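K.L.:
Provide a 3D model corresponding to the input given below.
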Amino acid sequence: MLEVVILAAGKGSRMKSAVPKVMHSLAGKPFLQHVVEKARKLKPETIHLVVGHGAETVNQHFNQKDIHSVVQAQQLGTGHAVAQVLDHLQDDSIVSILYGDVPLIQEATLESLNALVSSDSMGLLTVDLQDPTGYGRIVRESGAVTAIVEHKDADGTQRLINEVNTGVMAVSARHLKQWLPQLNSDNAQGELYLTDIIAMAAKQGVVINTVQPAHSWEVMGVNNRQQQAQLERIYQAELANTLMDNGVTLLDPARFDCRGSLTCGNDCVIDINCIFEGDVTLGDGVTIGPNAVIINSSIGDNTTVKANCIIEDSVLQSHCDIGPFARLRPGSQLADKAKIGNFVETKNAIIGKGSKVNHLSYVGDAELGDDVNVGAGTITCNYDGANKHKTKIGNRVFVGSNTALVAPINIEDGATIAAGSTITKNVGQDELVLARSKQKSINGWQRPVKKPK
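P.N.:
Next comes the predicted model:
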């Protein structure tokens, strides 16, 4: 049986923020969320969160059935933190100890670590660093780990050791319950070090098996904004490489951000500075232009999204043409070959097959049939100041430029709306409708001038 303990009590003073450190964001999710998701993949019996600073904020976000939260009222060291959950651990479980500010730890690494634990052995995750300054050193005798010495407590010889402690370990609950009560704070920082259990294990004859991560960045923690930015780019670079391995063309992988999940079909092309949030799916042959933001949306095969578009909570079928500078707000649904042009905004709108809203228009709370042409400057007036109303437009309707369609209204198949019209009544099939005043000229009219101050 596996239980996971995640230490998440620290304030993170170097972040210079009122937000608890573990709740700061990496790829659109809190650091701690990344760790919890990795922990869940191991299928543990329970995930124990040790919280402290900002406990209310953390607990509110992680109020889930499989998560048990324990408050560390005083931060007296990592050993003290783990001790807070001792009474909640089952004796026959393996305990995996993780950190809420180390968000890039990988599932495969944790599986390898947990496999090292038995009744007479434990697992320790170490890493070799060219510059180990600040890290606890792994002390070995005849190849066997005998202790971890924190940097502040290490002597000159020990500080030459490049193998360091990551803090991540896996150990039986029985051993933790035996060793943690024996910890003392007789060290440079006056804290209860979790690492001191290594010497206890060695003295007792428990084998300390070690494993190293495939990448050193897996065990990099975040203590300041610079490290946060560094891990963000590592995360995005790894994701970009995965996408390219699967056939996606990224015109500049260094200028790509995914803050959720992105699923791509064959032969997709993504230009620079694009941001994907939530769950986004791109079909085959999709092209995304520069500076696009796509949120929780599905883009169909062979659709082109031109530069500077924002698409949110929308579904686009195949061969659509979007932008540039278009905004598709939640509830927009586009059928095959629909076109949304520059400076067009849609919301809660169904755009039929082959229909076009080419420029400078707003279409909200509307249903458009097939082969509709909406001229520049057209607005569906869907809000009366208190309630929203729907505009229904049939097939093959032509709407002239600078038209206001005052909802609720129904425009039937084949109708034509003359430019500059304000339409307040339903329009019948194949009708031509003009709703504008007769043009008049006034000779000698004087334009107003500014009054002198």
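K.L.:
use CA for all of it now, contacts and neighbours both
P.N.:
Noted.
K.L.:
Show me where this protein has its helices.
P.N.:
31-41, 55-61, 78-83, 107-114, 173-179, 196-204, 225-245 (DSSP state H).
K.L.:
and of the ones you listed, who's closest to K152?
P.N.:
Smallest distance to K152 across those (CA to CA): 14.0 Å, for helix 196-204.
K.L.:
and the helices of the chain, which is most packed in?
P.N.:
Comparing the helices of the chain by mean neighbour count (mean count of other CA atoms under 10 Å), helix 78-83 comes out on top with a mean of 22.
K.L.:
Which secondary structure elements does that one sit against?
P.N.:
On a contact count with 3 or more CA pairs under 8 Å, 6 or more residues apart in numbering; DSSP states H and E, helix 78-83 meets strand 2-8.
K.L.:
What helices and strands are in contact with the strand it packs on?
P.N.:
strand 46-51, helix 78-83, strand 94-99.
K.L.:
To compare with the earlier structure, here is another sequence to fold:
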Amino acid sequence: MTTDIVILAAGQGSRMKSSLPKVLHAVAGKPMVKHVLDQARNIKGASVHVVIGHGAELLQGALSEERVTFTLQEQQLGTGHAVAQALPNVDPEGVTLILYGDVPLTRVDTMQQLVSSAVAGHLGLLTVHLQQPAGYGRIIRNATNDVIAIVEQKDASAAQLLITEVNTGIMAVPTHLLLKWLPLLSANNAQGEYYLTDIIAMAAEQGISIETQHPACEQEVQGVNNRVQLAELERWYQLQQAQLLMLDGATLADPSRVDIRGKVTVAGDVIIDINVVFEGDVVLERGVVIEPNCIIKNSVIGENSRIKANTIIEESTIGACCDVGPFARIRPGTQMASGAKVGNFVETKKAIIGEGSKISHLSYVGDAIIGKNTNIGAGTITCNYDGVNKSLTDIGDNVFIGSNTSLVAPVKVGSGATVGAGSTITKEVADSHLAVARGKQTNLSNWQRPVKKS
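P.N.:
As a prediction, the model looks like this:
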């Protein structure tokens, strides 16, 4: 049986006080609606439909690479009206799972349970028990504990407001029943909207079994209406990610001060200090130490390497036993071999740094290949850009580059060569040669030092 997933993402989200559609606000660096989509993709063979309205063009742009069908809800007339907009595109013989773009952390296992209920001909409804249920629709059960209705907060009686089991809005329904029920919805209520929840009473009246499922925790179904709730959900999510890292063998100095905006894979005995941010796919091999205030994005850090404080690493590979930072910037395409060192205030880009080589201080090395056991002196730069093209600097093994050297690419420095401090190298330096390229020093004995004018 086919499964259609309808994600409601048309609301304005005025309480966010933002020109950005609410569902595009991020949790862990990813728009909330993308979290929902990524989980929904795990339901085998499902087709995904996104109902858009406010900020429709922004949403379509943000999801342009996703395989989804967009449906426009021109007027926001309630959840029942929103789902109805997507129905022309769904399989009437399948089941429909209804999700929300501002409820980002629902697990795929929970979704699948609901779908299984609908496949069996039931209405699968996700409910949760809350100590403070204010604002949510209450689940109404009869004397035999069967669900017979959902009453929205504004329409509930005093007795109904005491009910702690509430509606999450997430449900799965045989699609042919949706096609029958949605045209029967009425806007005769306090909100003047077509409530999707009214189909629960219709199902009960027609003898359709309503099977309730429950999330593993309330945060799994927590929606976001303002930036305070967004921050609360972010911190909860990050704590879960931190706990997974610790269970995988990482020591975190403070689990509340590590942010994971992607996927981090760790081997044992990894140490992560405070205020570290991981983005994209990051691999930390055994024995890695990450000092405070580092940002690591889409990179691999080899075993027993140390990333010192305030270092940024992007789309790079750091080998085993390397030493990076503090205050280093490792830009995309950098590859450091085992035992290499990049020190404080060094920037690299598309640099291949050989085993045991060192760039210890205050240097820029871009579009370069550096051999083994080479030392790059403080203040050295590779002049890789001529204003139009990028060119390569090729430095061999066991080279010594003196401080404050400019290497004007394309240029090659042979193995065993030495470059004197303060040189500007524009021609190839042969193996084992000494290159000195700087102005001749002149000393004047009768020079008069300037004095301040009165």
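K.L.:
returning to what we had before: with distance to C381 of the first structure added, can I get the helices and strands packed on strand 2-8 of the first structure in TSV?
P.N.:
Formatted as TSV, those follow (distance: least, CA to CA, whole Å):
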stretch	distance to C381 of the first structure
strand 46-51	50
helix 78-83	59
strand 94-99	53
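K.L.:
Just send the helices of the first structure back as TSV, with distance to A188 of the first structure too.
P.N.:
What follows is these, written out as TSV (distance: least, CA to CA, whole Å):
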stretch	distance to A188 of the first structure
helix 31-41	29
helix 55-61	28
helix 78-83	14
helix 107-114	29
helix 173-179	20
helix 196-204	13
helix 225-245	26
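K.L.:
quick one: contacts for V50 of the second structure?
P.N.:
The contact partners of V50 of the second structure, by CA atoms under 8 Å, 6 or more residues apart in numbering, come to V6, I7, L8, A9, V68, T69, F70, T71, A86.
K.L.:
could you redo the last one with a cut-off of 10 Å?
P.N.:
5-10, 33, 37, 59-60, 63, 68-72, 82-83, 85-86, 99-101 (CA atoms under 10 Å, 6 or more residues apart in numbering).
K.L.:
of those, buried ones?
P.N.:
Among those, the ones that count as buried by 16 or more other CA atoms under 10 Å are 5-10, 33, 37, 59-60, 63, 68, 70-72, 82-83, 85-86, 99-101.
K.L.:
now L244 of the second structure: how far from I260 of the second structure?
P.N.:
11 Å (CA to CA, to the nearest Å).
K.L.:
overlap in contacts of these two?
P.N.:
Joint contacts of L244 of the second structure and I260 (CA under 10 Å, 6+ apart) are Q238.
K.L.:
and V427 of the first structure, what pairs with it in the second structure?
P.N.:
Aligned counterpart of V427 of the first structure in the second structure: V429 (TM-score structural alignment).
K.L.:
Just give me the neighbour total for its match.
P.N.:
Using other CA atoms under 10 Å, V429 of the second structure has 20 neighbouring residues.
K.L.:
And V269 of the first structure, by the same measure?
P.N.:
Neighbour count of V269 of the first structure, defined by other CA under 10 Å: 19.
K.L.:
before we move on, what about L360 of the first structure?
P.N.:
Count around L360 of the first structure with other CA under 10 Å applied: 20.
K.L.:
pretty sure it is touching P324, no?
P.N.:
No: under the criterion of CA atoms under 10 Å, L360 of the first structure makes no contact with P324, lying 11.2 Å away.
K.L.:
Now do the shared contacts for those two.
P.N.:
With CA under 10 Å, 6+ apart, L360 of the first structure and P324 have common neighbours I340, G341, N342, F343, V344.
K.L.:
Looking at the second structure, name the residue matched to the first one.
P.N.:
Right, the one you point to is I340 of the first structure. Match for I340 of the first structure (TM-score structural alignment): V342.
K.L.:
and that match, what does it touch?
P.N.:
Residues in contact with V342 of the second structure (CA under 10 Å, 6+ apart) are 307, 322-330, 336, 348, 353, 357-363, 376.
K.L.:
What about those residues, which are in strands?
P.N.:
307, 323-324, 329-330, 336, 348, 353, 358-361, 376 (DSSP state E).
K.L.:
can you put those residues in a markdown table and add distance to Q240 of the second structure and neighbour count?
P.N.:
Compiled in a markdown table, these are given as follows (distance: CA to CA, whole Å; neighbours: other CA atoms under 10 Å):
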| residue | distance to Q240 of the second structure | neighbour count |
| --- | --- | --- |
| I307 | 24 | 29 |
| D323 | 30 | 23 |
| V324 | 29 | 28 |
| R329 | 29 | 23 |
| I330 | 29 | 28 |
| M336 | 32 | 29 |
| T348 | 34 | 26 |
| I353 | 36 | 30 |
| K358 | 38 | 23 |
| I359 | 38 | 27 |
| S360 | 37 | 21 |
| H361 | 38 | 21 |
| I376 | 43 | 26 |
